[in-house]
Structures are given as structure tokens and as C-alpha cells.
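> only geometry, no sequence info:
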């Protein structure tokens, strides 16, 4: 972030960084999948829903795409009962998140190994959850005791020999076959045209933010001063704050007047390119709100407690991959980008990077947290288990088996 500790600067930096470092990349991936749905008239989602036995693999591959857009596409499908809980586990476990852009730019060989390992481990766990359960029901019950009154996961098993909605799941929409209806749910002589203008301005900010965010990642994710001017830091701040504020507006008000009264719901297809753009903007704005809350909350905790997350993750010995898992459990991509930057500097072993790649859920967890918090918690628990096993195993076996040092492996 900015390196400043006053509350207002932390809030502004979180608003700016959440948009430029995360949201613009989410927007690109969500838009890309939306355009595929539009051009194929919903064939992508139908293919996922129809290929029941391939769902964990498909979810893992979608999660593997840099950024979180691919994984975000899967979460609403679970809510409406179209994919299994094992698919959610596989998707979130394989999610590369926005830290992938840092690793791909600064340590491409390490990225190839880490995300391949994450894909295999996560998809295998997803299939085990669907076919064997792996005690999900007990974990679900334990989470219920901690947070009574929330909904249940689908138990992690195939229902009646087919992947489908579990009869015991209380779907928030009232039906697992929720049909999303496009279109605004309100009209106003002032707010309707204002919201459309805000939507267009949001995409202008997104294009500028994407350019700045890409440059930022290629530079290794340095600290950017919170300033206004004609230099890179000034443009970074202006585009970030503009896009962040517009995201808050679209989430709180605009979505009721331009296209998306409901969010975090699967769309079968889209009526036009503008409809597709609207959906991507509203879904991304929804994620942006959660990202800003997570970034600001994380920074406030660090400032108040003096906790150095990077130092904890870099603790010598087998605690390094365990630290990587611990960082991965933090929702959002901010801490993961930090860990990726530390790895690229040669300060972390590869086992910590691989463990973090499996444990992290990126921003894809935010929609699920908002819709079905218990399922999000249970999925996070099941991602942490293979992350710990793989991370500790790599710590002890990497150099003896592969003959390559863990520190600095694959750094360009």
C-alpha cells in the first residue's frame, strides 16, 4: 500500500488499490467469459452443467485463469444447484488470483510449477469430496455450531448418483434453479441516466486502470504514493479512486437502474454486448466492495497490531509453507500479492508459494461469503488441508528429489 498509517490514507489507498490492483483484472476475465456466453448463447454454462463428472476439472481450469474472473463465474452456479460442492472446492483451490500476474511476470517457471501442483491437488480434492464426502457433513455441523442459522453446504456427495442440489440445502434464492432476470428493477428521470453515465465512466476508468495495473505488476508491485499529478503515481491514484468510487455507486445504487438489480447470480446468456458489459461491471463492483473492505481491514489490523505478515510467512524451517497456507486463508488478493512479491525477491521457499497457491481463494470467495457464508468457510477448510500436505511435503522433498534450491527457484 502507501506506507502511511493514518486511517483516512489507509481507506483511500484501499479504495485505489482494490480497484487498480484487483478489480480491473476481475473485470477483464468476467467480461471475457460473458462475451463467450453471449456469442455462444449460454453454451459455456450449459457445458459446465451438463458435464457433471467433469465439473471439478472444469472448475479447476476456470480457477486457474490468472485473476479471479473464471472462479467467480462458478460460484453462482453452486448457489443455484448446478454444480457440486466438490466443484467449488476444486475451483477455489486452483484459483490463481491476481498474485498470478506478479509471479508470471517475475518468476514464470515457478508459476508454472506452483499452479500445476495447485490444479492437480485441488481437482483431486474436489473429486474426493464429491465421491467420498471426506467428512464434509461433520465439518459442516461443526461450522453450524459456530455460526447457527446459516445455510448448509450440499454435503460434498453426489445426490442420487448425479451431481445436483441437495434436498437439505436451504438455497437463499428459494430455489436451486434460480432464473436470473436481466434488466433494472427501478426507473428514475435522474438516477437512470446518471447510472448509465456512471457505468460508461466506470469502463473508461477500467481501461486506464488496466494499463496502470499491468505496469504496476510488471514493476513487481512496488509501493505507490497516494498523490495526484501527471506522473505514474498520480494517474494510478486518480484512476483508482475514480473507479473505486464508481464501483461503490454502481453496487449501492446504480445496479437498480441499469441492468442488474441482483448480483452474484449465474446468467445463462446476454441480450447484447452492452448487457454483457453491464453484467461484468456490476459483478466486478460487487467484488470491489468486498476487496476494499478486506484490504482496509487487513491494513488496519496490521497497523494496530504491528503484525508483519511477510515476516511470519518467511519464518525459517517447515513453518514457511505453513505460513504460506495461513496467508492464503486471508480472503482477497492483497496479502497474496504481497507474498508473491516476497517470493520474487528470493525471501520465501517454493514450498510456501505452492502451499499458498492451493490455500488462497482470491476474490472468488467474496461472492460465496455474501451468499452462503458457511459453504465458503467449509470450502476454505478443505482447501487448507491439501495445501498443508503439499507444502510440507515439498519442503522436505523438493531439493532431494528435484535437485533445485527452494529459495529463488524460477525467479527471472
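The structure has been received and is ready for your questions. What you are looking at is a predicted structure, and each value in this text was computed from that prediction instead of being measured.

> From now on I want contacts and neighbour counts done on CA atoms only, so please keep to that.
Fine.

> Need the contact partners of stretch 237-247.
Stretch 237-247 has contacts (Cα atoms under 8 Å, 6 or more residues apart in numbering) with 12, 15-20, 198-199, 201-202, 205-206, 208-209, 226-228, 282, 284-286, 288-289.

> Among those residues, which are located in strands?
Counting by DSSP state E, these place none of their members in strands.

> burial count for residue 399?
For residue 399, the number of neighbouring residues by other Cα atoms under 10 Å comes to 12.

> Is residue 223 in a helix, a strand, or coil?
Taken by DSSP: H, G, I helix; E, B strand; the rest coil, the conformation at residue 223 corresponds to coil.

> Now for it, how many residues are close by?
By the criterion of other Cα under 10 Å, residue 223 has 11 neighbours.

> Repeat that for the one 3 residues further on.
One way to gauge burial is a neighbour count; for residue 226, by other Cα under 10 Å, it gives 19.

> any idea how far it lies from residue 235?
Separation of residue 226 from residue 235 (Cα to Cα, to the nearest Å) stands at 10 Å.

> putting a second one here so we can go through both:
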């Protein structure tokens, strides 16, 4: 919800004020982000379920198109498409340039936050299209360039530099596990069906989907109410017989359930693993389970971002405009690209939320989008440590370059700024 509750600038925060910030942030994160993200994650998870096998076969049969196909898989919101590519590289099915193209193109789960902003404010449509298009184009071109000059983890400068060490082999256990397997999708690992977290997630996801469905209907109504009355802003009311009371309770319950699913999944910084991808791609029921879990993960980190921004501004006695001034220069581009070096989607969701909240500039957004690898780096790290380290470097360089180019262009042409900085 763009109409966030304002906070008084004070260094002293009362318990009531802190509770108000917490509940409003929970309400807004669920009704402004979660419900729309859930619909998108469910859609893309279903598409991955019915098409992933075709993509794997296609990319293996068309080596010359691999960076292009890899970027397409990375471009799909979420980390599933990118994660599938990583073990393919470890097996020798795809080139290193394909890995780079995939990692550059992916925005991970942070993409859902950015796309979800469009539902609240259509002015975000242009930035969403531009950042995804930029990531895709840079990913494809950089990926082909990497393969063209024969860049690999052991020759990080390609034909123009020395070779360091030898190619890192697969571990013995991994090699044995892969031996004789024909289908990458069918033979992805699965989650072990045991433990309290597994039971809570697999029994509670239906309740979560029910509340989320109610929340989606309510969020659509809120958009209509905003259109009818631009000055409308829901109050924090606990009376369930009132309109604002219903908004408060649905948002609060939805976020609470999301936090429970988040904790139950035990994936605190990276929600997608090869095991969860294996479950989703081989079972439609597991697709529903993990779509709920993935959305809960996004909800948790969006909530953290909201709380960091709100309490940070309150304690520091600053306004959003003050933070925006510090998030619009070359330093912001470098910081955003550096955040992208951190594996996992959690920190990246905070960075993307900062853009949606007007804290950082579009050039910083682009730098983070290109630099970040989402959860896809983890399976590569397990199989090929050298490749994972160099991949982060090889994706950060274009992130900084492209981010600075956008910074220059937006400084030269104010019309670009108007279009890309809502």
C-alpha cells in the first residue's frame, strides 16, 4: 500500500507507537505485496512445472543458443529457472557463458516485489520493463562475450590472461549420485518429509492460501477505494465490523501466517534449493506448498525492509526525501552492486523494496538487478566453488558499468528520470 502511515520524527519511541508501526507494516506488506506476489508465484511455478523439462532438453540440444536460453530461464521471476541451469554447468551440459547470462538476467524473488508494485502504481510499469529488458540484454551479450573470449573459472580473463589451476572436478558423492541419470528434472533431490517444520508447512499451507485469497479480493477492493477517494488511507482499527478493521485483521493474520511458514521452511536467507525445485517440478501439490513458502519468504523480507525504513527514519529523525538524496549518486550504484554479491534473495528483496519506497535511484536498482544471483549461486557453490566465486565477479562488473551509464543518461536527459523514477 503506497499510503503508508506517517511516523513522527522522534528519538523516543513508545510501546504503542512501535506496535502501531509493526502492525501497519504487517498489514501493508500482506495486502500491498504478498497477495499479488502469491498470484504471480503460483502462475510462474505452474508454468515451470509444465515446461521445465522442455527447457532442459532445448538448452542441451542447442549449444549455440545456450546463453540466450539461459538468460530466458533467469528472466522468469523467482529463482527456479536459474537454479536448474547451475547443475547443468557442473555436469558439462552448458557453457560458463550460459551461467553468467542466467545469473545476470535473474532478479530472483525480488522480481516479485518489483512487479507487485505495478499493481499498486502503474507508473512502475516502465521501470519494471526497462530493468528486466536491461538485465536480459546485458545477460545475453555478456554471456556470449564470455564464451567468445573463452572465459572460464580457471581462465577468468579468457584468451587474454593466464590460467589458474585446473578445472575443479565434481565431488565423488555428487559424481556417483549423477551417474546413470538421464533426466535432470526427474533426478533433482527431494526434501526429507520429516520434522516439525515440514509438517507445519505441508499442513498449514491450505489455511495460508485461504487467507491469501481473501486478502487478494480485499486488496483489489482497496485499489477501487483508492480510485474513488485518492485521500483514503486505512486507519489502524481492530473492530472487525468496520471496513478498516477488516483490512487490519486480514493483513495482520496473513502476515502472521506468512511468518509461521517462513520459520517452518527453515530457509532463512534463501528460499529456493534444489530439493524444493525438485519437489515443485515433479508434483503439482508440492508446487502449491512451495509457492506458499516462497511467498512467505518474500513477505518476511519485505516486512523487514518496511520496519528497517520506518524505525530507521524515526530513530534518525530523517525523512524519505533525505534518504533519497543519499540513494541517487554513484555511491548508491556501487553499494547496490555490492549488495548483489551477497548470496540469497533476502538482502536483494530489501534493496528492491528500497527502490519501490523511493529510497534508492533507478541506476542503483539496475546495478543490483544485474549483480545479484538470487538463490541460484548456492547449488553452483556446492558443485563448483571456483566457478561460483568468479561468477559473482563476472556479474558485478557489468552491473557497475550499466548502473553508471544509466546514472549519466538520467543526468543528461531529465525525461528518462521522469519515466524511470516514479
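Looks like it came in fine. As the structure is a computational prediction, the values presented were derived from the model and not from experiment.

> Can you say which of the contacts of stretch 237-247 of the first structure are buried?
The neighbour count (16 or more other Cα atoms under 10 Å) marks 12, 15-20, 198-199, 202, 205-206, 208-209, 226, 282, 284-286, 288-289 as buried among those.

> wait, what's in contact with the closest residue to residue 82 of the second structure other than its chain neighbours?
In this structure, residue 82 of the second structure finds its nearest non-sequential neighbour in residue 74, 4.7 Å apart by Cα to Cα, 6 or more residues apart in numbering. Contacts for residue 74 of the second structure (Cα under 8 Å, 6+ apart) come out as 81-82, 101-107.

> Residue 74 of the second structure belongs to a helix, doesn't it?
Yes. For residue 74 of the second structure, which was evaluated using three-state DSSP, the result is membership in a helix.

> how about the nearest residue to residue 240 of the first structure, chain neighbours excluded?
residue 16 (4.0 Å).

> For that neighbour, give me its contacts.
With Cα under 8 Å, 6+ apart as the criterion, the residues that contact residue 16 of the first structure are 236-237, 239-241, 243-244.

> From residue 129 of the first structure, how far off is it?
From residue 16 of the first structure across to residue 129 of the first structure, the span is 38 Å (Cα to Cα).

> Kindly report the same for residue 315 of the first structure.
Per Cα to Cα, residue 315 of the first structure is found 32 Å from residue 129 of the first structure.

> the more surrounded of the two?
residue 129 (25 against 16).

> and that one, that one's in a helix?
Yes. Residue 129 of the first structure forms part of a helix when assessed by three-state DSSP.

> my guess is it meets residue 86, correct?
Yes. In terms of Cα atoms under 8 Å, residue 129 of the first structure counts as a neighbour of residue 86; the distance is 5.2 Å.

> overlap in contacts of the two?
With Cα under 8 Å, 6+ apart applied, the overlap between the contact sets of residue 129 of the first structure and residue 86 consists of 156-157.

> Just give the closest residue to residue 277 of the second structure, not the sequence neighbours.
Leaving aside its sequence neighbours, residue 277 of the second structure sits nearest to residue 80 (Cα to Cα, 6+ apart; 6.2 Å).

> I'd guessed that neighbour sits against residue 275; true?
No. Between residue 80 of the second structure and residue 275 no contact is recorded; they are 10.9 Å apart, counting by Cα under 8 Å.

> Those two: which has the busier surroundings?
Using other Cα under 10 Å as the criterion, residue 80 of the second structure and residue 275 rank with residue 80 on top: 29 against 14.

> what do we get in the first structure for the more buried one?
Under the alignment by TM-score structural alignment, residue 80 of the second structure pairs with residue 73 in the first structure.

> Check residue 254 of the second structure too.
Per TM-score structural alignment, residue 254 of the second structure is aligned with residue 243.

> related to what we said a few turns ago, so how far is residue 52 of the first structure from the residue nearest to residue 240 of the first structure?
Using Cα to Cα, one obtains 40 Å as the distance from residue 16 of the first structure to residue 52 of the first structure.

> Likewise for residue 10 of the first structure?
Between residue 10 of the first structure and residue 52 of the first structure the distance, using Cα to Cα, works out to 45 Å.

> which residues in the second structure form strands?
Along the second structure, no segments are classed as strands by DSSP E.

> which residue lies farthest from the center of it?
residue 241 (36.3 Å; Cα atoms, centre = their mean).

> Now do it against residue 216 of the second structure, distance only.
Going from residue 241 of the second structure to residue 216 of the second structure by Cα to Cα gives 19 Å.

> what about the residue nearest to residue 376 of the second structure when sequence neighbours are not counted, how many residues close to it?
Computed as Cα to Cα, 6+ apart, the closest residue to residue 376 of the second structure that is not its neighbour in sequence is residue 83, at 4.5 Å. Neighbours of residue 83 of the second structure under the rule other Cα under 10 Å: 28.

> what does the one 4 residues further on give?
The local packing count at residue 87 of the second structure equals 22, with neighbours defined by other Cα under 10 Å.

> is it true that it touches residue 377?
No. In terms of Cα under 8 Å, residue 87 of the second structure does not count as a neighbour of residue 377; the distance is 10.5 Å.

> Give me the buried stretch members for stretch 93-111 of the first structure, please.
With burial defined by 16+ other Cα under 10 Å, the residues of stretch 93-111 of the first structure counted as buried are 93-108, 110-111.

> what's near enough to touch residue 391 of the second structure?
For residue 391 of the second structure, the contacting residues are 99-100, 153, by Cα under 8 Å, 6+ apart.
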